[in-house]
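Engineer: sequence? don't have it. structure:
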């Protein structure tokens, strides 16, 4: 391992891989270090499906969406691998919000349509609806595993060095143009000096950087499930469903519900951000039985195309800021990307480009994503408290 590098990236999940790709294809020297083996399931970037949902109102997110919508297709073409399958995506549950989003999306270049209950159920036979539905045809599913592998391969082809099973054990800022990073591998421990450091370490961000003037990042262990399909004829788009938290659906409501078809595995369904707070180094990998029963009750009521008795749970981590907005900021010789869980994957290539530009000094930080932003509504914890989740 060279002891000097222009850009060193810590964290080889989706965000770090996209940043490495952007920098390497721009002709820069890049070293990407990942603490785990290729294809590991310890973080938030594994699995074969993530929703591409364009239903955002803030201009900062819409700009990222517009860019990501182009880049996913570009990267797929470069890798000769389909990464985003456009199945369409529906949002339902809060009609006023959906109608507002319909207007906003038209101005951002994303086509959408409002469907009646009957129209939606005729089109998407695997689901049931109780309200008008917002349908976004450009939505769909991203293959997370394939995306990470493709971006790392393309980055390596552009000259980036990517090294797995190289945990970082210490970071020291020497000055504004040099950071010392202590790395452990099979031969022992050594120090790498980088002109600029980019941290995309997900749930491990605070453990690597300490507080470092960062907002709080809440790490949870989430357990969505894959329900078996009753019939291959049932039609499913990706979906997001906002439920009244006081509603009785046969069991408590633990948050917004998201879902999508995962080919070969069934229909993935999960509560958004309802898992136990955890230390990523000591995850229990233990489902919350009450929440699993809640997903079964949800499926019985709203997903007639699945068998709610046949399912397999999966595990991943979330890492969220209080206000559920990302951290995309540069602090001296360190650029930080964090707080993506639950809604970050759709933006991956655009965020990689954004972090690369921050590190190069070719763009500034937007207030919404600033590590020092002053207004941080505690949405994440307040939503959990309202639902009785500790």
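Structural biologist: Noted; the coordinates are in hand. Remember, predicted model here, so these are calculated numbers, not experimental data.
Engineer: can we go C-alpha only for contacts and neighbour counts from here?
Structural biologist: Will do.
Engineer: select the longest strand from the chain.
Structural biologist: Ordering each strand of the chain by length in residues (DSSP state E) puts strand 188-199 first.
Engineer: elements contacting the next helix or strand after that strand?
Structural biologist: For strand 188-199, the following helix or strand on the C-terminal side (DSSP states H and E) is helix 205-209. Using 3 or more Cα pairs under 8 Å, 6 or more residues apart in numbering; DSSP states H and E as the contact test, the elements touching helix 205-209 are strand 168-175.
Engineer: what does the one helix or strand residue 354 maps to contact?
Structural biologist: Under DSSP H and E, the secondary-structure element containing residue 354 is helix 348-360. Applying Cα atoms under 8 Å, 6 or more residues apart in numbering, the set of residues contacting helix 348-360 from outside is 14-23, 64-65, 67-68, 71-72, 196-198, 328-330, 333-337, 363-365.
Engineer: what's the longest helix along the chain in contact with?
Structural biologist: Counting residues, the longest helix found in the chain (DSSP state H) is helix 59-79. When contacts are taken as Cα under 8 Å, 6+ apart, the neighbours of helix 59-79 outside the stretch itself are 54, 56, 82-84, 108-109, 150-151, 154, 346-351, 366, 368.
Engineer: just give me how far the helix or strand that it is followed by sits from the chain centre.
Structural biologist: For helix 59-79, the following helix or strand on the C-terminal side (DSSP H and E) is strand 84-85. Taking Cα atoms, centre = their mean, to the nearest Å, one finds strand 84-85 lying 15 Å from the centre of the chain it belongs to.
Engineer: put this next to the previous one:
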């Protein structure tokens, strides 16, 4: 059998791409190296932040499409995927974080509420530096991550798609018909889409002679106990971010949602790792940094984490994605480098990659996501 498309990688981006292709009548197979479901990559877990509050206006534009696409998936599958609790972005003047978000939201007329340091303390019991301020994006909230990936895969199967899990791709033979080989078989398709997550670098350089600068880093997620029951529950407190002008000083957090009474807070950065040995060395420094953050800014939260978990980011130097064709074989499409913020955009990423595979005209300027942009930039 020759498929119209094969998608390799069944994380949220690959699953969204396969779903979009099948929905557009493409005979599609989705291949995953691990047995499904799994927690080895970047798409597992119960929750992800979603928001329109971005500093880059092209992501704001993409999120305007992402929200209705998530709603469409909810309707198709009868599954609740989104909890709207708002998203609170906070930053210091020196970081320009809030100014850039406001400019980007203003460009697309997205409603938001500007909040001063005093308002943030009064309304949310957050102590911030004197030059800090915030923006509340009321449309933001929480996506149910595991449930969203399952919904994409289940709907893909209902649309006639095929899933082959626990099959590692060992060889690619490019051409007008692309062939991939695993230990269990050989498959061929007219188009190949690669959404390889943290394994993209080693795989692409080995099999397709594609190299671009990125690193895989381990993120340590900490859960902190609220002092007053219900104060930070999802019906009273938003998801949030905070950024200072100091390098590598960026935090994200979610209200008490996954575990009763526990806020989810994490530093946006971590040590570089081999994804095959993610938990070989614990990152105690990330825990200590998050503890200091909570102690300084959240007086109503106990500063010692009671639960910790880890995940992987695949970071590019500019923290933008790679959404492009292979430089030599235009029927091989690459989606990579989602830099810790790609989950919420998966329905749009899936459409973009699917349209590249089907050679449809794309509605976005993909210049920020091209592979060749790194040729003019310093590497990590």
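Structural biologist: Alright, I've got the coordinates. Worth saying up front: this structure is predicted, and the values here are computed from it rather than measured.
Engineer: emit the ChimeraX select command for whichever of the contacts of helix 59-79 of the first structure are buried.
Structural biologist: The ChimeraX command for the buried members of these (criterion: 16 or more other Cα atoms under 10 Å) is given here:
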select :54,82,83,84,108,150,151,154,346,347,348,349,350,351,368
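Engineer: how about residue 5 of the first structure, nearest residue that isn't a chain neighbour?
Structural biologist: For residue 5 of the first structure, ignoring the flanking residues on the chain, the nearest one in space by Cα to Cα, 6 or more residues apart in numbering is residue 194 at 4.9 Å.
Engineer: follow-up on the earlier one: of the contacts of helix 348-360 of the first structure, buried ones?
Structural biologist: Buried, going by 16+ other Cα under 10 Å: 14-23, 64-65, 67-68, 71-72, 196-198, 328-330, 333-337, 365, out of the contacts of helix 348-360 of the first structure.
Engineer: and stretch 304-323 of the first structure, what's buried?
Structural biologist: Of the residues in stretch 304-323 of the first structure, those with enough neighbours to count as buried (16+ other Cα under 10 Å) are 304-308, 311, 313-323.
Engineer: quick check: residue 306 of the second structure touching residue 221?
Structural biologist: No. Taking contact to mean Cα atoms under 8 Å, the distance of 10.9 Å between residue 306 of the second structure and residue 221 leaves them out of contact.
Engineer: can you show me the helices along the stretch 151-300 of the second structure?
Structural biologist: Along the stretch 151-300 of the second structure, the stretches classed as helices by DSSP state H, counting those that start in this stretch are 200-208, 284-297.
Engineer: swap that for the stretch 1-150 of the second structure, please
Structural biologist: For the stretch 1-150 of the second structure, applying DSSP H, counting those that start in this stretch gives helices covering 12-23, 57-77, 97-107, 117-124, 145-158.
Engineer: off-centre distance for the shortest one?
Structural biologist: So that's helix 117-124 of the second structure. Counting by Cα atoms, centre = their mean, helix 117-124 of the second structure comes out at 29 Å from the chain centroid.
Engineer: that one: average distance to aligned residues in the first structure?
Structural biologist: Superposed on the first structure, helix 117-124 of the second structure shows a mean distance to its aligned partners of 2.6 Å (mean Cα distance after the TM-score superposition for the first structure).
Engineer: packing partners for that helix?
Structural biologist: In terms of contacts (3+ Cα pairs under 8 Å, 6+ apart), helix 117-124 of the second structure is packed against strand 132-137.
Engineer: and the strand it packs on with helix 97-107, angle?
Structural biologist: 30 degrees (axes from the mean of the first three to the mean of the last three Cα atoms, to 10 degrees).
Engineer: where's the equivalent of the residue nearest to residue 5 of the first structure over in the second structure relative to residue 176 of the second structure, distance?
Structural biologist: Under the alignment (TM-score structural alignment), residue 194 of the first structure maps onto residue 189 of the second structure. Computed with Cα to Cα, to the nearest Å, the distance linking residue 189 of the second structure and residue 176 of the second structure is 9 Å.
Engineer: so those two - more neighbours on which side?
Structural biologist: More neighbours surround residue 189 than the other of residue 189 of the second structure and residue 176, with 22 against 13 (other Cα atoms under 10 Å).
Engineer: can you list the helices of the stretch 1-150 of the second structure in TSV and add distance to residue 167 of the second structure?
Structural biologist: Formatted as TSV, the entries for those read as follows, by distance: least, Cα to Cα, whole Å:
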stretch	distance to residue 167 of the second structure
helix 12-23	15
helix 57-77	27
helix 97-107	42
helix 117-124	48
helix 145-158	16
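Engineer: quick one: closest of these to residue 90 of the second structure.
Structural biologist: In this view, the helices of the stretch 1-150 of the second structure are compared for proximity to residue 90 of the second structure by Cα to Cα, and helix 97-107 is the closest at 6.6 Å.
Engineer: just the buried residues of the closest one, please?
Structural biologist: By neighbour count, and taking 16+ other Cα under 10 Å as the criterion, the buried residues in helix 97-107 of the second structure are 97, 98, 99, 100, 101, 102, 104, 105.
Engineer: what count of nearby residues applies to the closest residue to the fourth one other than its chain neighbours?
Structural biologist: Put plainly, it is residue 100 of the second structure. Closest residue to residue 100 of the second structure in three dimensions, ignoring its sequence neighbours and counting by Cα to Cα, 6+ apart: residue 55, at 4.9 Å. For residue 55 of the second structure, the number of neighbouring residues by other Cα under 10 Å comes to 18.
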